[in-house]
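1. all I have is the shape, not the residue letters:
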């Protein structure tokens, strides 16, 4: 029985997790065959099995006095190179399969940063949307009342993810501090005034563009004048757009679950500020953009991948860009796709990108800026010191440059083309696998 068959039989009914494993295995299994020591120690099989999975009940009381019940999770995938590290996601789509896929990907992503962080992921099927601050606080306090016993600065350091921003991190941290009676760096993504790092909110979006810049350096080009389509309008999309605009690129789309906007003249810094206020303050919908800027168009229920562009940045959610979308992008001149979200491209889309020699960068490499600065936040917490913005940004650039170099090292093909998917997967694998062999069968 081969490796993939064994993993599939052990994880029935978990399509997201199995998709992630299959996409990595495409490159790792041939690499293992060429390096038999990894095969003898069964490192890939061990990587695909979480060290620990915690599932728990989260009861809370809504503003009407009604008892509500959600389910909480923490998947502690790998601690071989450091404490478990990965976000908490609060969204109705959260399942064990989704979190196992995210934790599996996080292990490779954290390895690529070069920082001492293992892989983990957690969350709940709770939906913060439409809830009052008091309801979100009561839920977070109940969630942490169980989770606190499974995390710690040297054990597991969660962060935010979809549905978990500064507000939720604040409530979670406050409850942890109250229960444990200590102020420690147990969460990242904290407010700067109470232990957070500068540019943490910007880090994933900025890091995404820094990676794209590294690609262009290898081919002697710049982002100046390039047309970019972006999906999403949350944290990652906003800061990816901001950095793109600063680099002289032309961002023409953003989206939310209702549809996407297309601004042919380009989303300027002023227009982006409107989107940020709309989404972060007013909790509005992206369709309101065309009320303010009537020259733009709104496409309800659609995705932006039919718009001609040079670069596509999917920054919304998993499997948002399928094979049909990939064909549209390629036919319309797109040559670069970098994932701002986690696994936003389907298996069919990725296969087509690789077949057509598109520069495709998976999320484990392209969106590693967020967890990189989370790792820097952990360092600052240990030092009881806060670095200036410029220092954090410089270190982020260095880390992204190192990730790109790793991808090139393991992904350059005979004709000189760089397969970033191959490079990211093998590069992330090697560090974790070598540490597993060094530490024995654990």
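-> Looks like it arrived, so ask away. Small disclaimer: the values here were computed from a predicted structure and weren't measured.
2. only C-alpha atoms from now on, for both contacts and neighbour counts.
-> Will do.
3. tell me which other helices or strands the helix or strand that contains residue 107 touches.
-> Element membership for residue 107, per DSSP states H and E: helix 96-113. Counting contacts by 3 or more CA pairs under 8 Å, 6 or more residues apart in numbering; DSSP states H and E, helix 96-113 packs against helix 15-34, strand 67-78, strand 84-90, strand 119-124, helix 363-366, helix 369-383, helix 389-411, helix 420-439.
4. just the angle between it and helix 389-411, please?
-> Angle between the axes of helix 96-113 and helix 389-411 is 100 degrees (criterion: axes from the mean of the first three to the mean of the last three CA atoms, to 10 degrees).
5. distance from helix 96-113 to the middle of the chain?
-> Distance, stretch centre to chain centre, for helix 96-113: 9 Å (CA atoms, centre = their mean, to the nearest Å).
6. then stretch 365-375?
-> A distance of 8 Å separates the C-alpha centroid of stretch 365-375 from that of its chain, computed with CA atoms, centre = their mean.
7. stretch 66-74 now?
-> On CA atoms, centre = their mean, the centre of stretch 66-74 falls 24 Å from the chain's centre.
8. swap in stretch 295-302?
-> On CA atoms, centre = their mean, the centre of stretch 295-302 falls 26 Å from the chain's centre.
9. and it, how far apart are its ends?
-> 19 Å (CA to CA, to the nearest Å).
10. and for it, what are the contacting residues?
-> With contact meaning CA atoms under 8 Å, 6 or more residues apart in numbering, stretch 295-302 is reached by 257-264, 287, 289-290.
11. put this beside the first:
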């Protein structure tokens, strides 16, 4: 039995029932196999075994009162995976699907994503199975306060700096930060994604979506192409998706689809991004309301999906940007994308493509930007926010955006150069995983066993 197989078997025994975590680890280790065989230090120093076990896992109860005065109870998580390169860094997700396996997969991916940025950041993730949908503002505030009452003792500006994720936007970050400050009596950069008026960075809300588009821009440029005129499919209608749509439009592409939990919106003439932002960010309405202003658009409710598959991936287009959630894009969807002429896929979400879908993209030879590289813009600007907080400074939006664009260019360059080094030009899955792993693994060896 080879080293990778033994390691994966051991992981399944030690962490049972965590499918998403296994999937993330398998993708990384299968790519790393030749690296691990070529440099025996990584096996001799048990680097992989150490990376697979978080430095700390914090599970806690969150008890809070709803508007009727009833006590509600949720589970809370913070998994601090690796502090080798810097303070733990990774978002908080509030969603009913959250469990230990999902938080561990996200935290594991975060190690390599943060390493690829070249910035001094460790990897972590956290969240709760709390569902903000349908809750009043007061309920969300009370939940966030209860969540932070437990979490605050485990985080700090140079220890662990959480950010937002699904279900945790600027409003939730505000409530979390207010409670942290109340409990600790310090105004410090312990959370990122704060409002710009009190410590947040300009450009942070846009960063993941913008960064994803900048990564796609670099993928296309490597083969002498541009975004101009490209029809683009985008999933999701949250923060990442909306700002992916916005930057695509600014750079001359034509995004034609997006989706939310109610269904898929298709507007072949090109989506009205300003209207979408008004519907989803300001008024918090379902996508169907878009049709009130654009009768030539089509909305397909979830109930009408064929075999449960989202039609967002079955439109003819040149580029695809999965920006919703993990494993949303299946092997069947990938085959449809390739058949319909897609030349590139760039992931705005974390692990949104199944293993079958990734295999399809690699076989087809299309450009494929894996999430750990393509969606690193959010954490990159989070680190820029940390820099600004530490210096008690505020950068103009133009500086933040220029720095983000440079970071995404460097991430693509690192991943592309590493793929070339291993005789697999264009294979950014290999390039991103190997480049991220080597930066963390070499630092672990240099720092000794702890």
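-> Sure thing, it's come through. Note that this is a predicted model, so its numbers are computed, not measured.
12. can you give me the TM-score here?
-> The TM-score (TM-score structural alignment, normalised by the length of the first structure) is 0.98; 439 aligned residues with a CA RMSD of 1.1 Å.
13. got the buried residues for stretch 146-162 of the first structure?
-> Neighbour counts over stretch 146-162 of the first structure (16 or more other CA atoms under 10 Å) mark 146-148, 151-153, 156-162 as buried.
14. filter those residues down to the ones in helices?
-> Members of these lying in helices (criterion: DSSP state H): 146-147.
15. still on that earlier bit, out of the contacts of stretch 295-302 of the first structure, which is most surrounded?
-> Within these, residue 260 tops the neighbour count with 27 neighbours, counted by other CA atoms under 10 Å.
16. now do the SS call for the counterpart of that residue in the second structure.
-> Matched by TM-score structural alignment, residue 260 of the first structure corresponds to residue 264 in the second structure. Judged by DSSP: H, G, I helix; E, B strand; the rest coil, the three-state class of residue 264 of the second structure is strand.
17. so what's residue 264 of the second structure up against?
-> 257-258, 287, 299-302, 310-312.
18. can you report how many residues neighbour the nearest residue to it once chain neighbours are set aside?
-> Nearest-residue entry for residue 264 of the second structure: residue 300, 5.2 Å, with adjacent residues in sequence omitted and distances by CA to CA, 6 or more residues apart in numbering. Using other CA under 10 Å, residue 300 of the second structure has 18 neighbouring residues.
19. so residue 300 of the second structure is in which element?
-> Using DSSP H and E, residue 300 of the second structure sits in strand 298-301.
20. residue range for whatever helix or strand comes next after that strand in the first structure?
-> Going down the chain from strand 298-301 of the second structure, the next helix or strand is strand 319-321, by DSSP H and E. Per the alignment by TM-score structural alignment, strand 319-321 of the second structure matches residues 311-313 in the first structure.
21. how far apart are that stretch and its match in the second structure?
-> Once fitted to the second structure, stretch 311-313 of the first structure is off its aligned match by 0.3 Å on average (mean CA distance after the TM-score superposition for the first structure).
22. among the helices and strands packed on helix 96-113 of the first structure, which is the most enclosed?
-> Ranked by mean neighbour count, these are led by strand 119-124 with a mean of 30 (mean count of other CA atoms under 10 Å).
23. and the angle for that strand with helix 96-113?
-> Note on geometry: by the same axes, to 10 degrees, strand 119-124 of the first structure and helix 96-113 are set 150 degrees apart in direction.
24. distance from strand 119-124 of the first structure to the middle of the chain?
-> Worked out by CA atoms, centre = their mean, strand 119-124 of the first structure lies 12 Å from the chain centre.
25. preserved in the first structure, out of the contacts of residue 264 of the second structure?
-> Among these, the contacts conserved in the first structure (both residues aligned by TM-score structural alignment, their matches' CA atoms under 8 Å) are 257-258, 287, 299-302, 310, 312.
26. neighbour-wise, give me the winner out of the residues you listed.
-> Result: residue 258 is most packed of these (other CA under 10 Å), 31 neighbours.
27. part of a strand, is it?
-> Yes - using three-state DSSP, the assignment for residue 258 of the second structure is a strand.
28. that one and residue 233 touch, don't they?
-> Yes - under the criterion of CA atoms under 8 Å, residue 258 of the second structure makes contact with residue 233 at 7.0 Å.
29. any idea what residue 152 of the second structure aligns with in the first structure?
-> Match for residue 152 of the second structure (TM-score structural alignment): residue 148.
30. ok, back up a step: got JSON lines for the kept ones among the contacts of residue 264 of the second structure, with distance to residue 203 of the second structure too?
-> Shown next, in JSON lines, are these (distance: CA to CA, whole Å):
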{"residue": "257", "distance to residue 203 of the second structure": "24"}
{"residue": "258", "distance to residue 203 of the second structure": "22"}
{"residue": "287", "distance to residue 203 of the second structure": "25"}
{"residue": "299", "distance to residue 203 of the second structure": "31"}
{"residue": "300", "distance to residue 203 of the second structure": "32"}
{"residue": "301", "distance to residue 203 of the second structure": "33"}
{"residue": "302", "distance to residue 203 of the second structure": "33"}
{"residue": "310", "distance to residue 203 of the second structure": "30"}
{"residue": "312", "distance to residue 203 of the second structure": "28"}
